[in-house]
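> Just the structure for this:
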Amino acid sequence: MPEEVLFESESRMDGAEIASVLRNVANKLDDGDPVTFAAGEESVTVDPPASPTFEIKVERETGSGPDETSFELEVEWSESDGSDAEGDVRVE
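Reported below is the predicted structural model:
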């Protein structure tokens, strides 16, 4: 299935700034409110269902340059149905 990027932003931030962004998203999800992502003149608002799928991925990229480690947090849902997710994930 083709992918359409609706919004993308990448910037260097310290841990406290990243935590603030994640906290704002978490608060919106907790309240059941739509989430708006904005950078410069670009913005997109999404309205996740009550029980979307939540994916955590940790990767290490190796190759010609220095190794790079990253983690990704993904919240995903079908626009045609509010599919319920399964599982219990903790951040420790």
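
> From here on, just use CA atoms for contacts and neighbour counts.
Fine.

> so Val25 makes contact with Asp33?
No - contact criterion Cα atoms under 8 Å: Val25 and Asp33 do not qualify, at 9.6 Å.

> Okay, and the residue of the chain positioned farthest from its centre sits in which element?
Ranked by distance from the centre of the chain (Cα atoms, centre = their mean), the top residue is Ser64, with 28.2 Å. If you go by DSSP states H and E, Ser64 is not part of any helix or strand.

> Another for comparison:
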Amino acid sequence: MPETVLFKSESVRSREEIAEYLHSVADSLAAGGEVTLSSATESVAIDPPERAEFEVKVEREGHPDNPEKSIELEIEWHEGAEGDADGDLRIE
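Below you'll find the model as predicted:
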């Protein structure tokens, strides 16, 4: 089945602004219930299950003389199902 993008936002932000946004998402996740993501033109509410798959990926891509690095944080679950993800993930 093809992927359907429900929400996308891309902008240049300071490290502090990015951290504030991630804190807001984390607080919403910790509180349980729906998490609402909004931009100037769109909004989506999601309701992740109590347990879900969490992926962290750091990539380097592009031309070797000017590579681009990225950090991707992904939470994935099947709608209507509880996840059973395990793993040892730490931020140091």
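
> Could you tell me the TM-score of the two chains?
Once superposed, the chains reach a TM-score of 0.92 (TM-score structural alignment, normalised by the length of structure 1), with 92 aligned residues with a Cα RMSD of 1.4 Å.

> can you pull the contacts of the residue farthest from the centre of structure 1?
For Ser64 of structure 1, the contact set (Cα atoms under 8 Å, 6 or more residues apart in numbering) is empty.

> And stretch 46-55 of structure 1, what's buried?
By neighbour count on 16 or more other Cα atoms under 10 Å, the buried set for stretch 46-55 of structure 1 is 48-50, 52-53.

> go on, stretch 22-32 of structure 1?
Using 16+ other Cα under 10 Å, the residues of stretch 22-32 of structure 1 that count as buried are 25, 28-29.

> which of the residues you listed lies closest to Ser43 of structure 1?
Within these, proximity to Ser43 of structure 1 (Cα to Cα) peaks at Val25, which comes in at 14.4 Å.

> ok, now which ones touch the closest one?
Val25 of structure 1 neighbours (Cα under 8 Å, 6+ apart): Val35.

> Return the distance of Trp26 of structure 1 relative to Asp33 of structure 1.
Actually, residue 26 of structure 1 is Ala. It isn't Trp. 10 Å (Cα to Cα, to the nearest Å).
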